[in-house]
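> Need the 3D shape of this:
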Amino acid sequence: MRRITRIATVGIASAALALSATACGGKKSSDASSSSSSSSESKSASAAIAYDVGGRGDQSFNDAAYAGLEKAAKDLKVKTAEAEPTEGESEADKVQRLTELARKGNNPVIGVGFSYAPAIEKVAKKFPNTTFGIIDDTSKTGSNIANLVFNEEQGSYLAGVAAAKASKTGTVGFIGGVEVPLIKKFQAGFEQGVKDTNPNAKVLSAYLTQPPDFSGFAKPDLGKAAAKGQLDGGADVIYAAAGLAGSGAIEAASSAGKWAIGVDSDQYNQPGLAKYKDHILTSVTKDVSLAVFDLIKSVKDGKPESGEVRYGLDKNGVALADSNPQYKAMSDVTAAVEKAKADIIAKKINVKTAP
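As a prediction, this is how the structure comes out:
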């Protein structure tokens, strides 16, 4: 099997996600495939993903990964396996989960989220002929590790432009799930987009939890409370990069008759958020589904990806969704966003990755 390393910017518009809201804590690992004891040391016709905090049903990050797995099952005819996180789990739990998936013959095995990086580094060494994917992390590398990463700051810059143009109060809000470097990329791009569009605008920023507490990605009540505080502070557009917790921010903005901006998936189209969709102005999408699908396809084709695989704005690896007809009707907003997009791609705008 020949292994290739790809360092490129690739992407297409995100596939439509078939999602539903589910509870987040205390889930057990499940194997959706019929494969059992086949060796992971050979190319397998089964692919697996291990979900991040919040699990499948978060209407955001994890569900985007699931969409890629689902597409691979349909288009590539591969069997699939899924493993859910458990509340308060340790690195040892992640190691055990990934090891179990690899032993069952799944290839690739994909960890959804940077928190899987240390575990993947350990397990990948034990299964050198199995490809491991890690989404949103480049700190752990190896010949059989594919680092699937995105230019989140670019999509967030566009969200900042849209928020500044749509705001009537001149005050907007950003809510991050957990204060880690990845989420700071969202904050940095958003704040820069807002300020470049309206230098007099005010950005209220808040984080729900601090590491090692990652529950800020999983608790909608925290997102709702933070959004209410920003609404009380005059914000009329709120952008939450907080996984499942972001649904609480969307609920709060909708209840107040203000705008929310979604993240990762096109949240205007998520069934679990249908009652709030008229107040979801747009969403910053990351084509996690494509990244998952591409990695599975590369293994099936016998040319597994490894190294950094980057998805950027120029190929819609990150993008700003336009599903809401109200957003499409805001010609001044959409024109400003399209100009900003063109300028970023042309490298006339350099988007910061730290606030």
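
> going forward, measure contacts and count neighbours with C-alpha atoms only.
Will do.

> Now residue 334: closest residue in space that isn't a chain neighbour?
residue 328 (6.8 Å; Cα to Cα, 6 or more residues apart in numbering).

> Just the strands from the stretch 201-350 of the chain, written as ranges.
202-209, 237-241, 259-264, 280-286, 305-311, 318-320 (DSSP state E, counting those that start in this stretch).

> Now distance to residue 133 and mean neighbour count too, for these, in CSV please.
Compiled in CSV, these are given as follows (distance: least, Cα to Cα, whole Å; neighbours: other Cα atoms under 10 Å):
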stretch, distance to residue 133, mean neighbour count
strand 202-209, 26, 20
strand 237-241, 22, 31
strand 259-264, 18, 29
strand 280-286, 16, 28
strand 305-311, 8, 23
strand 318-320, 19, 29
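
> Let's compare: structure for the following, please.
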Amino acid sequence: MRRARGIKLASVLAVGAMALTACGGGTTGTAGGGSSTTSVKVGLAFDVGGRGDKSFNDLAAAGLDKAKTDLKITTKELSAVVGESDAAKAARLKLLAQAGFNPIIAVGFAYAPGLKEVAPQFPKVKFAIVDGAASDVSGPNVTNLVFKENESSFLVGVAAAKATKTKNVGFIGGVQTPLIQKFQAGYQAGVAAVDKTIKVQVKYLSQPPDFTGFNDPAKAKVTAQGMYDGGADVVYHAAGGSGSGLFEAAAASKKWAIGVDSDQYATATADQKQWILTSALKGVDTAVFNFVEQAGKNQVKSGEQRFGLKENGVGYSTSNPAVKQYESVIDGFKTQIIDGKIVVPATPAS
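Here you go, the predicted structure:
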């Protein structure tokens, strides 16, 4: 995927740095390189699961890591904890802003209420929120980094439909929110585009305001095993850190799994990766990196920056040789989506 480079910002207050250190949840580091000649302080607030989830949060971390490698920046990472309140998320963002970090990136739509409160209090700070739509939070200093996850999900739905032998596939969502339902909608549409007679089992691990479904591999494993036992031979997840449970069940059952956000074939254990047919890719890393660059050049625009197939912001992975036999069919649908001949639904059919 395409990436960029650049930056700029002010020094951290000593008291702010002390407060952040006491708070924990991340590390501060600097790195030189690239064409940048000024110093930038970037704050990043992870969603539940944090760095190391091998999915959504790790993509944001990868974008930040690339910025540290290519640009001269200082960073601070803080993470959400399971079951925390909107007030806790707001406090985390406020802490970063008070300590002089600018820009600040909130990872995950769950930060929308907190950002809605904090952004007006710090009008000179540039904020970005990954997956937070403008309808949920907006402002002159808020950039919404949003994706057409339904389009990449459509493509892996095509892969699932081509790979299934039982005409029975599954979808596991972490939390039943409009965002995750976009994944479901695209996946079901992709399956149906190949064969409308294929059954799609759908299960969610938790319901709002319970967001534990994004970090519950044990529950995902049990859910996936139930789908395999119920006849599914391909299961796709959009459940963040819970996805590792799906991969365990897939390896045990010797049936297909489909990853999400990053190429999860590349990060799975040796016994699991052969069963990860493909992954629906989401360019969170690219979006984070480019936002940091734009902030440094004072070129940040508020409002939504939307990344789809046309913008090369989403896609599907081809690391597993097993998916290559379906590439021509998948790419054919991809072209039709880019050309506007297919409009992928963003909400599941009733």
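
> quick revisit: the strands of the stretch 201-350 of structure 1: which one's closest to residue 333 of structure 1?
strand 280-286 (10.8 Å; Cα to Cα).

> gap between the residue nearest to residue 334 of structure 1 and residue 160 of structure 1?
According to Cα to Cα, to the nearest Å, residue 328 of structure 1 stands 16 Å off from residue 160 of structure 1.

> Which residue of those two possesses the greater neighbour count?
Set residue 328 of structure 1 next to residue 160 and count neighbours by other Cα atoms under 10 Å: residue 160 wins out with 34 against 16.

> any idea how far residue 77 of structure 1 is from the residue nearest to residue 334 of structure 1?
From residue 328 of structure 1 to residue 77 of structure 1 the distance is 37 Å (Cα to Cα).

> From residue 22 of structure 2, how far out is residue 137 of structure 2?
Relative to residue 22 of structure 2, and taking Cα to Cα, residue 137 of structure 2 is found at 29 Å.

> Which one of these two is surrounded by more residues?
Neighbour totals were compared for residue 137 of structure 2 and residue 22, and residue 137 leads with 21 against 9 (other Cα under 10 Å).

> So what does that one match up with in structure 1?
Matched to structure 1 by TM-score structural alignment, residue 137 of structure 2 sits across from residue 140.

> Same check on residue 322 of structure 2?
Checking TM-score structural alignment: residue 322 of structure 2 goes with residue 326.

> Likewise for residue 289 of structure 2?
So, by TM-score structural alignment, residue 289 of structure 2 is matched to residue 293.

> What count of nearby residues applies to its match?
By other Cα under 10 Å, 23 other residues sit near residue 293 of structure 1.

> Run through the helices of structure 1 in chain order.
Taking DSSP state H, the helices of structure 1 run over residues 61-75, 91-103, 117-126, 152-166, 181-197, 220-232, 246-255, 288-300, 325-329, 331-345.

> What residue in structure 2 is paired with residue 108 of structure 1?
In structure 2, the residue matched to residue 108 of structure 1 (TM-score structural alignment) is residue 103.

> okay but its match is in contact with residue 122, surely?
No: under the criterion of Cα atoms under 8 Å, residue 103 of structure 2 makes no contact with residue 122, lying 11.1 Å away.

> Looking only at neighbour counts, state which of these two leads.
Taking other Cα under 10 Å, residue 103 of structure 2 and residue 122 do not tie; residue 103 has more neighbours (29 against 14).

> who touches that one in this structure?
Residue 103 of structure 2 sits next to 41-43, 125-128, 292, 295 when contact means Cα atoms under 8 Å, 6 or more residues apart in numbering.

> Which of the residues you listed are still contacts in structure 1?
By both residues aligned by TM-score structural alignment, their matches' Cα atoms under 8 Å, these still in contact after alignment to structure 1 are 41-43, 125-128, 292, 295.

> now, which of these sits nearest residue 93 of structure 2?
Using Cα to Cα, those come closest to residue 93 of structure 2 at residue 43, 8.4 Å.

> Make a markdown table from the strands of the stretch 201-350 of structure 1 and add distance to residue 96 of structure 1 to it.
Shown next, in a markdown table, are those (distance: least, Cα to Cα, whole Å):
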| stretch | distance to residue 96 of structure 1 |
| --- | --- |
| strand 202-209 | 26 |
| strand 237-241 | 29 |
| strand 259-264 | 28 |
| strand 280-286 | 28 |
| strand 305-311 | 23 |
| strand 318-320 | 32 |
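
> Please identify which of these is closest to residue 338 of structure 1.
Closest among the strands of the stretch 201-350 of structure 1, using Cα to Cα: strand 318-320, at 9.8 Å.

> So which elements touch that closest one?
Judged by 3 or more Cα pairs under 8 Å, 6 or more residues apart in numbering; DSSP states H and E, strand 318-320 of structure 1 is in contact with helix 152-166, strand 280-286.

> right, and those - which one's nearest residue 347 of structure 1?
That would be helix 152-166 among those, by Cα to Cα, at 11.2 Å.

> which bit of structure 2 covers that closest one?
So helix 152-166 of structure 1 sits over residues 149-163 in structure 2, by TM-score structural alignment.

> Would you list the average distance separating the matching stretch from its aligned partners in structure 1?
Superposing on structure 1 and averaging over aligned pairs (mean Cα distance after the TM-score superposition for structure 1), stretch 149-163 of structure 2 comes out at 0.3 Å.

> who touches the aligned residue in structure 1 for residue 262 of structure 2 in this structure?
Under the alignment (TM-score structural alignment), residue 262 of structure 2 maps onto residue 265 of structure 1. If you count contacts by Cα under 8 Å, 6+ apart, residue 265 of structure 1 has them with 14, 17, 59-61, 63-64, 283-287.

> Repeat the analysis, applying 7 Å as the threshold.
Counting by Cα atoms under 7 Å, 6 or more residues apart in numbering, residue 265 of structure 1 touches 60-61, 64, 283, 285-286.

> Then residue 119 of structure 2?
By Cα under 7 Å, 6+ apart, residue 119 of structure 2 lies in contact with residue 141.

> Now with 8 Å, please.
By Cα under 8 Å, 6+ apart, the residues touching residue 119 of structure 2 are 125, 127, 139, 141-142.

> tell me the two of the residues you listed that are most distant?
Using Cα to Cα, the pair of those lying farthest apart is 125 and 139, separated by 11.4 Å.

> More neighbours: these two, which one.
Taking other Cα under 10 Å, residue 125 of structure 2 and residue 139 do not tie; residue 125 has more neighbours (20 against 16).
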